[in-house]
Structures are given as structure tokens and as C-alpha cells.
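Visitor: this is a predicted model, with the sequence first.
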Amino acid sequence: MSPGPGADSAPASLTTTDKTSTFSSFRVRNYRIHFLGSSVSNIGTWMQRIAQDWLVHELTGSAAAVGITLALQFLPMLLFGLYGGVLADRFDKRKLMIGTQVVLGLSGLTLAALTFSGSVHAYHVYALALVVGLATVVDNPARQAFVSEMVGPGLLRNAVSLNSANFQSARLIGPAVAGVVITSVGVGWAFLANGLSFMAPITGLLLMRTSELSPVERAPRGKGQLREGLRYVGSRPDLLWPIVLLGFVGTFGYNFPIWLVAFTDQVFHADAGTYGLLNSLMAIGSVAGALLAARRGSRRMRFTVAAAVLFGVLLMIAAAAPTFLIFALLMPVVGVVAMTFQVTANAGIQLHSDPAMRGRVISLMMMVFVGGTPFGGPLMGWLSDTYGARIGLLAGGLVCATAAVGVALVLARIGGLRLRISLRAGRRGVALVPRDPEELTATA
């Protein structure tokens, strides 16, 4: 029998008016268990990413083969992401996650066994990367939508921020640990560590007190649920336009590996150590951005749009950085703003979604955010190779800033606001103000 309500229970009783600290969600027992389990598996996941790329390169000697592995891992999200959202809305999310965690863990253990036996081939890695991608199609919307069931709407933004900090912290630790493991004992042990790491989140999910989860109405089984989700988002400007903005930023702005490699090689004429340093600086900024977002509590959509504008402007400033030191100092700032935008957009979209539709909304959001990378990445890479790293980064920043301003103007028009630019002393230079009644009548 589960204990009665106490300090660790009833997340739905926490409201947006409660004061939010950085770690407010840790007051909820179920979330604490989830966070700890995810911490372990996230480190294992980053270890496998590094080990997987290294193994494919060892087996084939081809950078293109590494690209094929990544494509197979992320392509299912683009092709089938919306179906994962339908499943997340229809079934028990906790049970779905237990199943996906088992599949992900077995994929790591299988790759470890093949590596230890000496019988591993590139097509084995390709096949298992596809399995991981298919499992992620279901796991991603279920995991993100499950956060609101653990903590309730009052702490949703805080919990999303802490999850992002968790993942970014693992991004700092996992590759470093993988490098030591691969160098000292071999790549197979990294796969084994990842496979075993999924025991932590599975155990956490089994230990959760289901009576303390916020009740959510599940979507009944029926035809047309995919189209229903698309129509729902299309009828909600407060969901549609943030998702559109996420698509632009994800496609044209989140191409850091391409730009950092290009700047390291073309602009600063440095080595792999410098590339690793720039990645680490950005990851540190991302962790800081997630923790700062965790303290903020509720924010308006205009804050998310403003973060996207600032992100684009920072990319353009970094493109013009005259020295390595200035460029390196900008990387943590870019990381902070990028994570602030991502966290506030994610939490805002979840908070504005009907619980019965949340899985489908999240799956569409992730499909747009992640699915654009196979198009934006090669385009930004071509620009950087053809016209130089600075032009490539400048173009990405310009697209992000322009898209954010465009979305801001659309949302302002929908909300009956207009842009006011004032040069008078004592008034804000640029502000959104209500449109005049005559103007609203004329445009109706």
C-alpha cells in the first residue's frame, strides 16, 4: 500500500503561484527517482554515442559511414514521430517507458556482446542504431509528457529545465568517461556500461507511487487520431507558431558541430583539442541556462520569442568574432541562451496543450525540431565550406533572428497588438501595444 499524502506527494496541489526555486521539483518523490535514474542512463547514452561513432570509423575508415549511423538513428523520428505521440496519448506512459528503456538497454548489451565476440560488423551497428531510433520515437513523447504527470502543471517548467540540465551535464561527463574507457579497456565496455545503465531508470519507474501521479485522461482508441492532433495544433496559434519557430531554430541554428569544426579548422587553424574545448564551453553554458530557467517559473511566450531573437543575434556576433578568445568567451553565452529558448519553448507548448493531446503535440514539436537537421545541417555545411565558416554561422543566425521576429509579428497581430517605435524621452524605444479600435475594425 502506498503511503498517504505528505510532503512528497500530490504534485497537482502545487500551483504556478508557489515560489519556484531551482530544485523545486525535487520535493516530489516520483520526480526525484526519475531524475536519478535518468542521470545514470544519460551518461551511458553519451558514452554509447561516442563509442558507436568510434567503432564505425574503425570498421569502415569512412566518415560517411558515421553519418549513415546517425541518419538511421534520427530518421525514424522524422518519419514516424507523430505515431509515437499517438501511442503516448493512448497508453500508460510509465509502462510505455519501461518497455522502451528495456529495448534501449538490450541494444547496448547486444552491441557489447558482438564487440566482445569479435564478430561485429558495420551493418550490426546500423541495424541497432535503427532500433534505437524506433524506440526513441515512442520514448521521447511518452517521457516528456510524463513529466507533467509526475509534478503537475505548477512545476512543469521547473522539471523540464532540470531534465535539460541533467542531459547537458551528462553531455559533459559521458564523452569524457567514454574516452577513458575506450582507450584503457576497449569500446565494448562502453556499450556494456550503457546497456547496464538502463537498469537505473527501469528500477525508478517500477518504484514510483502511481497513486501520486496526476491523473490524465487517455485518448480512446480510434481512427484519425494523427489527423486530429495536426488539426488541434493548427487551430491553436499559441502552439502552432512556437513549433514553427522551433523548426527554424532547430534546422538552421542548432548546427554547432558543423560550425565549431569549421571555425577550429578554417579560422583558428587549431586541432581536435580546441574543438573539444569549444564544445565543453557551450555545454557548460547549456547547463547554466537550464538551471537558470528552472528558477524562473511561469513565463510569457514573448520571453521565448525574445530568447530566439537574442540567440540569432549572438550567432551573428560570434561569426564576426575577431579572435579565438572572444569567440570562446561567447560560447557559454550562446549555450545559456540556446538552452533558455529550448526549455521555455518546450515547457510553454506542454503547458498550453490539452493533456489528452499532449503526446501528439510533443511528438510534432520534436519531429519539427530534430527532423529538420538532415536538411539544415548539409545546407549550413555547404555554406561554410563554400563561402567560409563566418558566412555559414552568420547565415544561420540571420535566419533564426528573422524567423523569431516574423513569429513575434504574427503573434502580435493575432493578439491585437502592434509594434510601436518611439523616440520620445521616458518611453520604451520599441514596444508592443494594443492596436486602436479603428485599426482592428479596418483589418477585421
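Guide: Structure's in. What do you need? This structure is a prediction, so every number in the text was calculated from the model and none was measured.

Visitor: make it CA atoms for all contacts and neighbour counts henceforth
Guide: OK.

Visitor: next up, the contacts around residue 111.
Guide: Residues in contact with residue 111 (C-alpha atoms under 8 Å, 6 or more residues apart in numbering) are 120, 124, 125, 128, 188, 191, 192.

Visitor: now with 7 Å?
Guide: By C-alpha atoms under 7 Å, 6 or more residues apart in numbering, residue 111 lies in contact with residue 191.

Visitor: after the helix or strand encompassing it, which helix or strand is next?
Guide: Using DSSP states H and E, residue 111 sits within helix 93-117. Going down the chain from helix 93-117, the next helix or strand is helix 122-151, by DSSP H and E.

Visitor: now do the helix or strand following that next one against helix 122-151, angle only.
Guide: Toward the C-terminus, helix 122-151 is succeeded by helix 156-184 as the next helix or strand (DSSP H and E). Note on geometry: by axes from the mean of the first three to the mean of the last three C-alpha atoms, to 10 degrees, helix 156-184 and helix 122-151 are set 150 degrees apart in direction.

Visitor: what helices or strands is the helix or strand just after helix 156-184 leaning on?
Guide: Note on helix 156-184: by DSSP H and E, the next helix or strand toward the C-terminus is helix 187-197. Under the contact definition 3 or more C-alpha pairs under 7 Å, 6 or more residues apart in numbering; DSSP states H and E, helix 187-197 sits against helix 29-60, helix 93-117, helix 156-184.

Visitor: dump those helices to TSV, plus distance to residue 311.
Guide: Shown next, in TSV, are the helices and strands packed on helix 187-197 (distance: least, C-alpha to C-alpha, whole Å):
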stretch	distance to residue 311
helix 29-60	25
helix 93-117	33
helix 156-184	17
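
Visitor: looking at those, which is closest to residue 72?
Guide: helix 29-60 (12.6 Å; C-alpha to C-alpha).

Visitor: next up, a structure to set beside the first:
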Amino acid sequence: MPPSTLADTAPADAPPGSVYSHPGFLAFLIARAVAVFATQVQAVVVAWQVYDLTRDPMALAYVGLAQFLPMLCLLLPAGDVIDRWPRKPILAISWAVGAVCSGGLWWLSGHGAAGVSGIYAVLVLYGCARAFSGPALQSLLPQVVPRAQLAQAIAANSMLMRVAGIGGPLLGGVLYALGGASLTYAACLASFLLGTLLLARVAVAPVAAAAPATGSLWTRFGAGIRFIRSRPIILGTISLDLFAVLLGGVVALLPVYAQEVLHVGPAGLGALRSAIALGEVAAGLYLSLRPFNRRVGRTMFVAVGLFGVANLVFALSPWFWLSFSALVVAGMADMVSVYIRSALVQFATPDDMRGRVHSVNMLFIGSSNELGEFRAGTSAAWLGVVPAAVAGGLCTLVVVGAWAWAFRPLRLVDRFEEAEPRP
């Protein structure tokens, strides 16, 4: 039997219309929303509490490290597990473990500085749960919505993540101000539990039974890596994201620009940070209501190129209004690129490879974000902040040109359906 494809596993195509009218998707979106907000709120409050207890900047580094290392170690085996077992229970268990972690942090919040080491231990467990929840979420989506509405669902999910990135930290700060760490962790516990309960109401289409596992874990994951390398559409898509963000991102430089270039202070810095999110949310909302499915490969390269040009304008601008506008455009271009990249990976991946492919994709995204901030900071230290930002924008344009030449099949994709694997 050939590997199952998206057409084999997705629910029967619904009549044309909004994805929001699909009851299974709405339940899935609400479940994900409460879990994502819990994740964002908890991230802000843990960092604040640990620093408040220790007054040591290195303690914040340990907060990130405690969550990143288990994710780094488990993402690859997690992908194999997600390909061999039902994804909905895996996601539910991951969120239930998140609730346990919130409960542990709630209990430790009453122990003062003596509980900091316990907080690190809980965060390690939390990082383990996130290694499974991320790929499981992405792999489950094609079983929730009809194939004809998958791209629209991806846009809605991407917009949700951006909204959570804005509203989650704000909500976390308000809850902490009202009731301290205990109230905030209790709210996160309730949110994870609510998300787990709502997920039980999400109907998912059945998939073909997984083939019996053969060989070792690394052999099976090696098969996933070979699959990615053999598919120019998938390899080109995820590597373009890695290098474009790694080389061209300017988020880490915004504090320096706000203080030394634009002279707008903390309020201006907040506005600059919100400009990117504003562009992302606006584009995501539009795409979730009016998705497109023509010339998607070429459009993706144009969007990433526009992202690089917008960052160049920001790098060279001495005026706040122009810098703000450039970041809005960069956010919009990035969201269009995310929409196309995510849809292409979903359409190009057979169901029995989804867990491993999405695990690699998550690893690439995490690396581009973390290493991109490190790259921006070190470049600014060596070259100066403006030359570093200009170099990043130029490097993004070089990457776009090189990838458009090297991955011709990706550039020529017209419709998402053309990326589907053939039997």
C-alpha cells in the first residue's frame, strides 16, 4: 500500500465556504487558543518570578535553557512517536502534562527563593511536553479540516499564534499584578485543563494504520531526513525559513535602534515591537478569510524578498514613522511567507511522515529564532548596529535569489495541490 496522502486522510471536502463554519475546526481552534495563551502567560510569569527571587540575569538564561534542551533532545524521537501512534491522545497528554507543570509552579510559588531549583526541574518536564505538543498540533490539523480548507485553516492558526504572542504576555502581566504568581499559575493550570477537555470534542478523520516499526529509532528518523532531502519543495521551504530569519531578523536590534538611532525611548520600542505583530495579524486575518491558491511558489519568494527589503528600509531609516511602517510591511510579508510555507509542507508530506517532518521543521524554526538573535547581537557588536541590520537585509535577498535558483520545483509550484506526493 502506498503511503497515505493528504487526500487519503483528510475529511471529505466540504462545500466552498469559510473554514470557521467547520465545527471540528472551531473546537480545535478554541482548544489551541486556551493552551497557547497558557503557554505565553506562563513564560512571562516564570521569567519575572525567577528574576524577582534571584536578581541574577543568569537565572533567566537557565529558565530558557531548562526548556530548550529537553525540546532539542526530544523533538526527533517525538516525531517518530507521532507517526506511529494516534496524534490526538499525544496532544491531550502533552497539555495534561502542561497542567501538571502549572500546578507544580503554583505550589513552588509559595516557597520563595528556596523553590527556584524546583522551578527549573518543572521547566525541564514542561520542555519535554512541548517537544511532543508542537509537532502533534501540526500533524493533527489535516485530520480536522477538509483538504479544500486546509490552507485557510493554516492562516487562521498562524494568526492565532501571533495574537497569543501579543496578548499572552499582556494578560500574564495583568494577572501577576492582580494576584501574584499563585493566581497566574492557577489560571494556566485551568487553561491547560480546559484545552485538554475541549480537545476531546474535536472530531478527527481516521488515518491508515501505521506500518509496523522496523529498525531502530534513529533508522526510522533517518528515513524521515532522507525523505526531506529527496523532496525539493519541503527542503527548500524549511531551509529558506531557517536562513532568511537567521540572517535577516532585526528584532534583537530594536532596543538599540529605539535608544540610539530613532531616540524614541521605551514607549517607542514597544511601538516598534508591536508593528511587526500588527502586520502579521492583519495579513493573517485577511488570509484566513480570503486565502489564495495560485502561483504560490513564486509568491513565497516575493514575500521573503519583500521581508528583506522592508528590513533594509528599517535599517537605513532615521524617521520613526518610516521605521514603524517598514516593520508593519515586514510582518505582513512574513505572515504571507509563513502561510505558504506551512501549507506547502502540509500538502507535500504523506501522513506517515508528518510527525518527523514537523519535528525537523520545529527544530529549524527554533534554531533560526534563537541563533538569529545571537547573530544580530554579535554582528552589531562587531560592525555597529546600522551596518549589521543592513548586512542582514542584504543577506536575506541573497538567500532568496540563491534558493529561487537552487530549488526550481519550489519556485514553479502554482497550486498547493501540486506539492502532494504521488503514489
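Guide: Received it, and whenever you're ready, just let me know what you need. Just so you know, these numbers come straight off a predicted model, no measurement behind them.

Visitor: please state their TM-score.
Guide: The TM-score (TM-score structural alignment, normalised by the length of structure 2) is 0.88; 399 aligned residues with a C-alpha RMSD of 2.2 Å.

Visitor: re earlier: of all the helices and strands packed on helix 187-197 of structure 1, which lies closest to residue 386 of structure 1?
Guide: That would be helix 29-60 among those, by C-alpha to C-alpha, at 25.7 Å.

Visitor: where in structure 2 does that closest one fall?
Guide: The aligned range for helix 29-60 of structure 1 in structure 2 is 23-54, by TM-score structural alignment.

Visitor: what about the residue nearest in space to the middle of structure 1, distance to residue 67 of structure 1?
Guide: By C-alpha atoms, centre = their mean, the mean C-alpha position of structure 1 lies nearest to residue 342, the distance being 6.6 Å. Per C-alpha to C-alpha, to the nearest Å, residue 342 of structure 1 is found 25 Å from residue 67 of structure 1.

Visitor: same deal with residue 240 of structure 1?
Guide: 31 Å.

Visitor: and those two? which has more neighbours close in?
Guide: residue 240 (19 against 13; other C-alpha atoms under 10 Å).

Visitor: map the more buried one across to structure 2 for me.
Guide: Match for residue 240 of structure 1 (TM-score structural alignment): residue 235.

Visitor: was I right to think its match contacts residue 228?
Guide: Yes: the criterion here is C-alpha atoms under 7 Å, and residue 235 of structure 2 meets it with residue 228 at 5.6 Å.

Visitor: helices and strands around the host helix or strand of residue 205 of structure 1, which ones?
Guide: For residue 205 of structure 1, the element it lies in under DSSP H and E is helix 199-207. In terms of contacts (3+ C-alpha pairs under 7 Å, 6+ apart), helix 199-207 of structure 1 is packed against helix 29-60, helix 93-117.

Visitor: how about those helices in TSV, adding distance to residue 164 of structure 1?
Guide: Shown next, in TSV, are those (distance: least, C-alpha to C-alpha, whole Å):
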stretch	distance to residue 164 of structure 1
helix 29-60	11
helix 93-117	18
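
Visitor: so for residue 299 of structure 1, which of these sits nearest?
Guide: That would be helix 29-60 among those, by C-alpha to C-alpha, at 22.0 Å.

Visitor: run the angle between the closest one and helix 199-207 for me.
Guide: 150 degrees.

Visitor: what angle separates helix 29-60 of structure 1 from helix 93-117?
Guide: 30 degrees.

Visitor: please identify the buried residues of helix 29-60 of structure 1?
Guide: 29-35, 37-57 (16 or more other C-alpha atoms under 10 Å).

Visitor: what is that helix packed up against?
Guide: For helix 29-60 of structure 1, the contact count by 3+ C-alpha pairs under 7 Å, 6+ apart identifies helix 63-90, helix 122-151, helix 156-184, helix 187-197, helix 199-207 as packing neighbours.

Visitor: and the residue nearest to the centre of structure 1, that one's in a strand?
Guide: No: under the criterion used here (DSSP: H, G, I helix; E, B strand; the rest coil), residue 342 of structure 1 is helix, not part of a strand.

Visitor: quick one: residue 223 of structure 1 is in a helix?
Guide: No: assessed with three-state DSSP, residue 223 of structure 1 is coil; it does not lie in a helix.

Visitor: how near is it to residue 34 of structure 1?
Guide: Counting by C-alpha to C-alpha, the gap from residue 223 of structure 1 to residue 34 of structure 1 is 33 Å.

Visitor: next one: residue 404 of structure 1
Guide: 34 Å.

Visitor: count of residues packed around residue 417 of structure 1?
Guide: Residue 417 of structure 1 has 18 neighbours, counted by other C-alpha under 10 Å.

Visitor: which residue sits closest to it, ignoring its sequence neighbours?
Guide: residue 434 (4.4 Å; C-alpha to C-alpha, 6 or more residues apart in numbering).

Visitor: go on, residue 399 of structure 1?
Guide: residue 252 (6.9 Å).

Visitor: likewise for residue 328 of structure 1?
Guide: residue 278 (6.3 Å).

Visitor: aligned against structure 2, show me the partner of the one you found.
Guide: Under TM-score structural alignment, residue 278 of structure 1 pairs with residue 272 in structure 2.

Visitor: check which helices and strands the helix or strand harbouring that match sits against.
Guide: Per DSSP H and E: residue 272 of structure 2 is located in helix 265-289. Contacts defined by 3+ C-alpha pairs under 7 Å, 6+ apart place helix 265-289 of structure 2 against helix 150-199, helix 320-348.

Visitor: and the next helix or strand after that helix, what does it pack against?
Guide: The helix or strand immediately downstream of helix 265-289 of structure 2 is helix 296-316, counting by DSSP H and E. Contact partners of helix 296-316 of structure 2 among helices and strands, from 3+ C-alpha pairs under 7 Å, 6+ apart: helix 320-348, helix 385-406, helix 408-411.
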